[in-house]
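Chemist: Please work out how this folds:
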Amino acid sequence: MSEENELTFEQAMYKLEQIVEKLEDGDVPLEEAIAFYKQGMDLSRLCHQKLKTVEEQLTEILREDGELESFIVQEEE
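Modeler: Sure, this is the predicted structure:
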């Protein structure tokens, strides 16, 4: 998993998409499909963590005076 932690978000998503395509084809032996599924779950977790980190960084903005201020995005209903 240490190699996966060094992946960028885009690299992890690309690998995840490749795994999904292989599993959707259905031509994968069961044992290999399970290994792909586990790897896909690890990649999914990594992507989620990276997105959460970015989201946390974006919740604060720098004001003109250099102070950090919380930033809340109003979601459309």
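Chemist: C-alpha from now on. contacts and neighbour counts both.
Modeler: Noted.
Chemist: Report the central residue of the protein.
Modeler: Cys47 (1.1 Å; Cα atoms, centre = their mean).
Chemist: And that one, how far from Leu30?
Modeler: Distance of Cys47 to Leu30, given as Cα to Cα, to the nearest Å: 25 Å.
Chemist: re the thing from before, what's the closest non-adjacent residue to the residue nearest to the centre of the chain?
Modeler: Setting aside the residues directly before and after it, Cys47 is nearest to Phe9 in space (Cα to Cα, 6 or more residues apart in numbering), at 5.8 Å.
Chemist: And this one, please, so the two structures can be compared:
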Amino acid sequence: MATKKNHRLSFDAILDELETIVHRLENGSVSLEDALQSFEQGVHLVRAGQHKLEQAEQKIQILLTQSGDVEQLSSFYPTQGEE
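Modeler: Down below sits the predicted model:
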């Protein structure tokens, strides 16, 4: 399944694949079926990328907890009003 393959890609490779899909779709020279297939592939890639980001966040939390610097993690997230 394409989803399993996407999870094996690096985060940068996922972004590259998404960029390729966007350019292909923006070009407008693909058939409707190909566009739908590319869109579906893009959705799977986005989910795989989100999963990789969540994993990275968990690793950061673990490392900061182990080092006692948990407060530093809050600097990754904007406070309300800073968004």
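Chemist: on that earlier part again, near the counterpart of the residue nearest to Cys47 of structure 1 in structure 2, how many other residues are there?
Modeler: Under the alignment by TM-score structural alignment, Phe9 of structure 1 pairs with Phe11 in structure 2. When neighbours are defined as other Cα atoms under 10 Å, Phe11 of structure 2 has 18 of them.
Chemist: Just tell me the aligned range of stretch 27-34 of structure 2 in structure 1.
Modeler: Here stretch 27-34 of structure 2 aligns to structure 1 at residues 25-32, judged by TM-score structural alignment.
Chemist: Can you tell me what sits against that stretch?
Modeler: Identification of contacts with stretch 25-32 of structure 1 by Cα atoms under 8 Å, 6 or more residues apart in numbering yields Lys22.
Chemist: In stretch 16-30 of structure 1, which residues are buried?
Modeler: Using 16 or more other Cα atoms under 10 Å as the test for burial, stretch 16-30 of structure 1 gives 16, 19, 23.
Chemist: again with stretch 36-52 of structure 2
Modeler: For stretch 36-52 of structure 2, a neighbour-count test (16+ other Cα under 10 Å) marks 38-39, 41-42, 44-49, 52 as buried.
Chemist: Leu63 of structure 2: which of the residues you listed is nearest?
Modeler: Lys52 (16.6 Å; Cα to Cα).
Chemist: Return the subset of the buried residues of stretch 16-30 of structure 1 lying in helices.
Modeler: Per DSSP state H, helices hold the following members of those: 16, 19, 23.
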